[in-house]
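Novice: sharing a model prediction with you, sequence too.
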Amino acid sequence: MSKKVLILSGSPRKGGNSDFLCDAFMKGAQEAGHDVEKIFINDKKISYCRACYVCRHTHKCFQKDDMTEILDKMIEADVLVLASPVYFYAIAGQVKTMLDRTLPRWTELKNKEFYYILT
């Protein structure tokens, strides 16, 4: 059964170790017959969460940036792959910012296979 796989490459460097491993994961998933999309987070405009909590009532963030499209794709995917280098014992800031912005619809991110690639 083919699955929809979304790879979120959180490295600030295209072609860096995390991104390289994303490409290897993508190749294997495609060879297994899955539909795969990779998003290079650093290429996207994702603003910080403002903690205004408007989204608690609307389930939409008031900010108009690339996160709306990314979150839609995350919800549609069967498999999520999150890749990040480890800086100071934590994920990269770009990845944390993206994860914070899932707040409006985080309860819809369930029943998925989830993989981490950490370098």
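Specialist: That came through fine.

Novice: rest of the way, CA atoms for contacts and neighbours
Specialist: Fine.

Novice: buried residues, whichever helix in the chain runs longest. List them.
Specialist: Determined from DSSP state H, the single longest helix within the chain is helix 17-31. Neighbour-count burial for helix 17-31, counted by 16 or more other CA atoms under 10 Å, picks out 17-19, 21-23, 25-26, 29-30.

Novice: one more to weigh against that first structure:
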Amino acid sequence: MEYRKRVRHRLGVDAVFTWEGADHTLLYGEGVTRDLSPSGAYIFSLTCPPVGGTIQLEVLLLPLDGGLRTVRFKTVATVIRVEHANAGGDEGFAVVLEGLGLTEGGKVPRFDQ
């Protein structure tokens, strides 16, 4: 049964994330998104934060087909599932996004252009 309230869109873009370890050190990871929605994401990564952990997530959306604008979003997210490597070799984790902070070249983007 599907419990998502929003449709996730297949989108493979670079993601970097940080979280606080058990000894209060800042840990860093990077990966590629499998899918993304305004409320959640799945990230392929060999470095997975623990379930229930809070991460700082940053995703960079590069311009398409000669476009000029790069959009970066930063958000806080909670890890809800971790999947370890299977026969296909995929490893990653799912998050619920707390809110999006969008920037475009250091400015908040306008979507009415």
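Specialist: Noted; the coordinates are in hand. Note that this is a predicted model, so its numbers are computed, not measured.

Novice: any idea what the TM-score comes out to?
Specialist: Laid over one another, the chains give 0.25 as their TM-score (TM-score structural alignment, normalised by the length of structure 2), with 60 aligned residues with a CA RMSD of 5.5 Å.

Novice: got CSV for the buried residues of helix 17-31 of structure 1, with distance to I39 of structure 1 too?
Specialist: Converted to CSV, those look like this (distance: CA to CA, whole Å):
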residue, distance to I39 of structure 1
N17, 15
S18, 13
D19, 10
L21, 13
C22, 10
D23, 11
F25, 13
M26, 11
A29, 15
Q30, 15
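
Novice: pick the one among the residues you listed closest to L118 of structure 1.
Specialist: Using CA to CA, S18 comes nearest to L118 of structure 1 of the buried residues of helix 17-31 of structure 1, at 6.8 Å.

Novice: how close does that closest one get to I75 of structure 1?
Specialist: Remark: distance between S18 of structure 1 and I75 of structure 1 (CA to CA, to the nearest Å) = 23 Å.

Novice: S9 of structure 1 now?
Specialist: Distance of S9 of structure 1 to I75 of structure 1, given as CA to CA: 17 Å.

Novice: show me which of those two is the more surrounded one.
Specialist: S9 (28 against 19; other CA atoms under 10 Å).
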